[in-house]
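S.K.: Predicted model and sequence below, questions to follow.
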Amino acid sequence: MEGVVPYIVAFGSIVITLLILQLDPLRGIPGPFYARWTPLWMIYHSRKGDMHQKMIELHKAHGKLVRTGPNEVSISDPGAVKIIYGAGSKFRKSNWYSVWQGHRKFDLFPERNELVHRAQRRLVSGIYSMDRLKRLEPYVDKALIVLFSKLSELGAKSINMGLWAQLFAFDVIGEVTFSKLFGFMDAGRDDGSFGQIDAALRSAAWIGQVPWLYWAHDTLSPFIGNWLGIGARHGSLRAFAANEINRRKLRGSDHHDILEMLMNVNREKPDELDDTAVLSMATSNIFAGSDTTAISIGALLYYLCKNPECKEKVLKEATEMMKQSRMDDIVPLAIANKMPYLQACIYEALRCHPAVGMSLPRVVPQAGIEVDGQYIPAGTIIGTNPWVIHRNQEVFGEDADSFRPERWLESDRGQLERLFFAFGSGARVCIGRNLSWIEISKLVPSLLLRFEIELTDPEAKPRENCWWFVKQEGLHMTLKPREYAG
């Protein structure tokens, strides 16, 4: 009898496995074998930093639906994407975002309660509107003057343009938020903040796949200390913001920067936007606003250098527009907005290299959803990866893998914009989008007017690390000052 026991156990295991498979509502959705049983597949690729490219590969192999976890599905179906992320959507953010929010009561990006998010966003949305941010254009100009001065000092030698884009974006955030540059461009380096942000991003990317681990760590942290990068999400950045807020309270200011606008709302509605909420918004400006903009600037410059005919078109457009306006200084936003080819290049660069490289996970509501003939029940985590949807040939054409700005100048642009996910979509679109667009629109043509820019090694492909944001490492360019009257 003892010799028969292993066979009985094996047979029983097979039966149990078959029963589980039969009861599994997602069993018909293809994907990595281990992903259907455990979140370890998601954890592995989140830590490795290749999720953006891996998801492109899987969707090319399996189609519009890919199973990425025991209860998680990635989609690339344009119709479903509009339902999930469109206006009035009942698909709420998943627990992945709870790792970002922690115990903070006011945090727009990770807030999962739509009623709370709507009320909070309503308080501050006017501050980040394009009309309001246009008033801060002189603050951006101040940072641009410093950038061009420092780049001119470096002369015609290879520089890490990805680093300088981030130094610039950080200093802009300091100027528009606190009327105070961080001084990173002057120093040519940061103060350790970049490493702190990277550590938080890398940690949250994988911890978000198992949020219970974050909360267990949170409970035990008074006894074991902090072992997670996301546990120190703000650190010195939050301390800097708190110090600037305290100074502003003591001394006041006639500067109409973002902090002053936040504090005005605080004075009018202290019960709705309290001191902690002001601090949260100011800190989030620094944390998120610098990285996304720097990545986008780097991507645009990279694609323009890889496609010199596009770069020349932008330069020609900028030169003609500035001559017509009889201006020879930094390109004003009003002119940049009237440069259709520049704007098309920005859209195309951010389509080819969106800052976010992981799925934007949502929870399927009570009614469930049918995608590509497959019913997906309530409670399932479902989402689309910007890198995947931006390469959907149904939407962006058979050349979706190529950099072709002209697609944004064609008649069906509206459809392209509806599935443009560089800043998210719908009611949860990034609140800092307008500021980022202002910086990119002004910097790139102004830079091209002043410098001849080329990749130091045209054959070298920058390394991409996807830890929520997809950063390019080794974006080396050679800048040669050109004759310019500015």
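M.R.: Thanks, I have the structure now.
S.K.: contacts, neighbours, all on C-alpha from now
M.R.: Noted.
S.K.: can you pull out the helices in the stretch 251-400 of the chain?
M.R.: 258-268, 275-306, 308-324, 333-336, 340-352, 386-389, 393-396 (DSSP state H, counting those that start in this stretch).
S.K.: Which of these has the highest mean neighbour count?
M.R.: helix 386-389 (a mean of 26; mean count of other Cα atoms under 10 Å).
S.K.: Please name every helix or strand in contact with it.
M.R.: For helix 386-389, the elements it packs on are helix 51-62, judged by 3 or more Cα pairs under 8 Å, 6 or more residues apart in numbering; DSSP states H and E.
S.K.: Can you list the buried residues in the helix it packs on?
M.R.: Within helix 51-62, the residues that qualify as buried are Met51, His52, Met55, Ile56, Leu58, His59, counting by 16 or more other Cα atoms under 10 Å.
S.K.: try this one next to it:
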Amino acid sequence: MVFTSTTLVWLPIGIVIFYVSYQRLFHPLAKFKGPFLASLTGYWRVYHELKGDLPQTIYHYHQRYGQFVRVAPNEISTISPDFVDVVLKGGPKFIKSSFYDGSGDEKPNIFNVKNEALHKLRHRQMAPAFSVVSLTKMEYIFDRHAFVMIKKLDQIAKSGRPVDLTEIFKFFAHDTNGELSFSKQYHLQEQGKLSLWPPMNVYIIMGNICGYVPGLFDPLQKLGPFVPYLRKFNRSRDSLVEDAMKNATIEFEKRRVHNVEATFEDKSESRINLLTSLVMAQDPESGEMLDLADIAKEAISFVVAGSHSTSASMSFLFAALLRYPEILKKVQDEIKASMSLQDNSVDLDGEFLPSWAGLQSKLPYLSAVLKESFRLYPTVNQPLARVIPPSGVQLEQTVFSSGTIISASAYVVGRNQKIWGANATDFKPDRWLSEDARGKDKYLLHFGQGHRSCIAKNQALITLWKGTVAILQRFKLSPVDREGEQRVVGEIQLNAQGFAEPTEPLLVTISEQSRCMK
């Protein structure tokens, strides 16, 4: 066959026409509506990831097309309530999709591992460290950093200057997480420099991008030295890996080389941290232990998820409280009426914090406000993407065949009127105090659901609750603009690049109120 110049021109055109025609007309998912480019490529999601509006965009298409939207050549996004019970809680037969390969790690961590047997083993090894029992033995760490935050805010209150609460929360969450995870003191709260905040979100953004376009990771790595943004990503990734490896090595050598016995006691060089359980864990069948590289991979996830998502959750919670001053007042009144700072609490230099045990039950309205914040402003909006098993699956009378990827976004499900009613987009904490709310916690997807839900959920909740109550017990918060003038907080917007954060800073002035003690 002779290839002429005309053939060389029309051949690629013909291939493109064939591909587009197949994807739009003959592909098994062609019957599902969605953005035109989504049926052809994952790059449309890359564009919206970088723009920071991907969950909002997917929500828009669900508003337009209904329960199922085609968001990739072989992926359907759903807001079906059935997705939680059938897929996320459907067990190991629903494996994670190729999206979770986006980090490019040869050795996956508990978040992105797709092998169900390996995940089951790793979960068994890590779960004891993240249990409520274990974390409450380390409660003094949460308290210590909450006290540092209180003292910092005391100083700011006395100065009268405005402060951005998003920065305060970042420093608090990272300092707390650093000591819990590695017995390491970062001292970000004392230094107060945002430049010291690790570049975690760059890591998440690039992982998302490479997850949306399988196979993209290696080419981007090769282009890294020549593209400024990619150079920044590589430097960020390298710094996180280096810090994780350093901390993992310290714990590894302490426990496995020098055989230091672990203890929960404070002020001890042998004190347990979250890495300890991984270093000491053994396969119950083979007795095999994790090597240093495996431990370091988990350490990276400790840093990225433990610090950034928790601080962002606090930022959204306080953004909602500042936007709705009547809700803020009700929360602070509940704290004052429901609990004594000196009753079942810890004390440091005359400051008191309530113990974690029973805290949520003592403050049901604050619990409702927090759930409502998780529902409308989830920090984690990555698709909870699962592969349909060989048996297929049915959702909302629609059958999906084997190999199809089906996913859901916490942001979109949190606004589904079929679950939450006609006022699904309204911030209404009282919805959680009615009988209608019974069983609806499962539709909050910020921590995931089912056997692959976030293992660090308890750590995040204790950090968030401790920090929130510590502030609301003590301070009156008044939102201000950049010039320090009083303002009314407008609608809360999400910047959804990587982990979502409020688009606007939480600038406030602080004054000390009468202590909420009986």
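M.R.: Received, thanks. No experiment lies behind these values; they were computed from the predicted model shown.
S.K.: What's the TM-score once they're superposed?
M.R.: TM-score of the superposed chains, computed with TM-score structural alignment, normalised by the length of structure 1, equals 0.89; 479 aligned residues with a Cα RMSD of 3.2 Å.
S.K.: With respect to Glu370 of structure 1, which of the buried residues of helix 51-62 of structure 1 is nearest?
M.R.: His59 (17.7 Å; Cα to Cα).
S.K.: re the thing from before, tell me the one of the buried residues of helix 51-62 of structure 1 nearest Gly289 of structure 1?
M.R.: His52 (20.8 Å).
S.K.: Can you list the residue ranges for strands in the stretch 351-500 of structure 2?
M.R.: 351-354, 386-387, 393-395, 398-400, 405-407, 475-479, 494-495 (DSSP state E, counting those that start in this stretch).
S.K.: and the first one, how far out from the chain's middle?
M.R.: It stands for strand 351-354 of structure 2. Distance of strand 351-354 of structure 2 from its chain centroid, counting by Cα atoms, centre = their mean, to the nearest Å, is 28 Å.
S.K.: what do you get for stretch 330-348 of structure 1?
M.R.: 21 Å.
S.K.: ditto for stretch 401-416 of structure 1
M.R.: For stretch 401-416 of structure 1, the distance to the chain centre is 21 Å (Cα atoms, centre = their mean).
S.K.: Stretch 23-36 of structure 1 too?
M.R.: 29 Å.
S.K.: Just tell me the aligned range of it in structure 2.
M.R.: Alignment of stretch 23-36 of structure 1 against structure 2: residues 26-39, by TM-score structural alignment.
S.K.: possible to save the strands of the stretch 351-500 of structure 2 as JSON lines with distance to Val469 of structure 2 and mean neighbour count?
M.R.: Formatted as JSON lines, the strands of the stretch 351-500 of structure 2 follow (distance: least, Cα to Cα, whole Å; neighbours: other Cα atoms under 10 Å):
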{"stretch": "strand 351-354", "distance to Val469 of structure 2": "8", "mean neighbour count": "19"}
{"stretch": "strand 386-387", "distance to Val469 of structure 2": "37", "mean neighbour count": "22"}
{"stretch": "strand 393-395", "distance to Val469 of structure 2": "41", "mean neighbour count": "15"}
{"stretch": "strand 398-400", "distance to Val469 of structure 2": "45", "mean neighbour count": "13"}
{"stretch": "strand 405-407", "distance to Val469 of structure 2": "35", "mean neighbour count": "25"}
{"stretch": "strand 475-479", "distance to Val469 of structure 2": "10", "mean neighbour count": "20"}
{"stretch": "strand 494-495", "distance to Val469 of structure 2": "24", "mean neighbour count": "20"}
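S.K.: Looking at those strands, which is nearest to Ser97 of structure 2?
M.R.: Comparing these by Cα to Cα, strand 386-387 comes nearest, at 5.2 Å.
S.K.: Alignment lookup: Arg450 of structure 1 to structure 2.
M.R.: So, by TM-score structural alignment, Arg450 of structure 1 is matched to Arg474.
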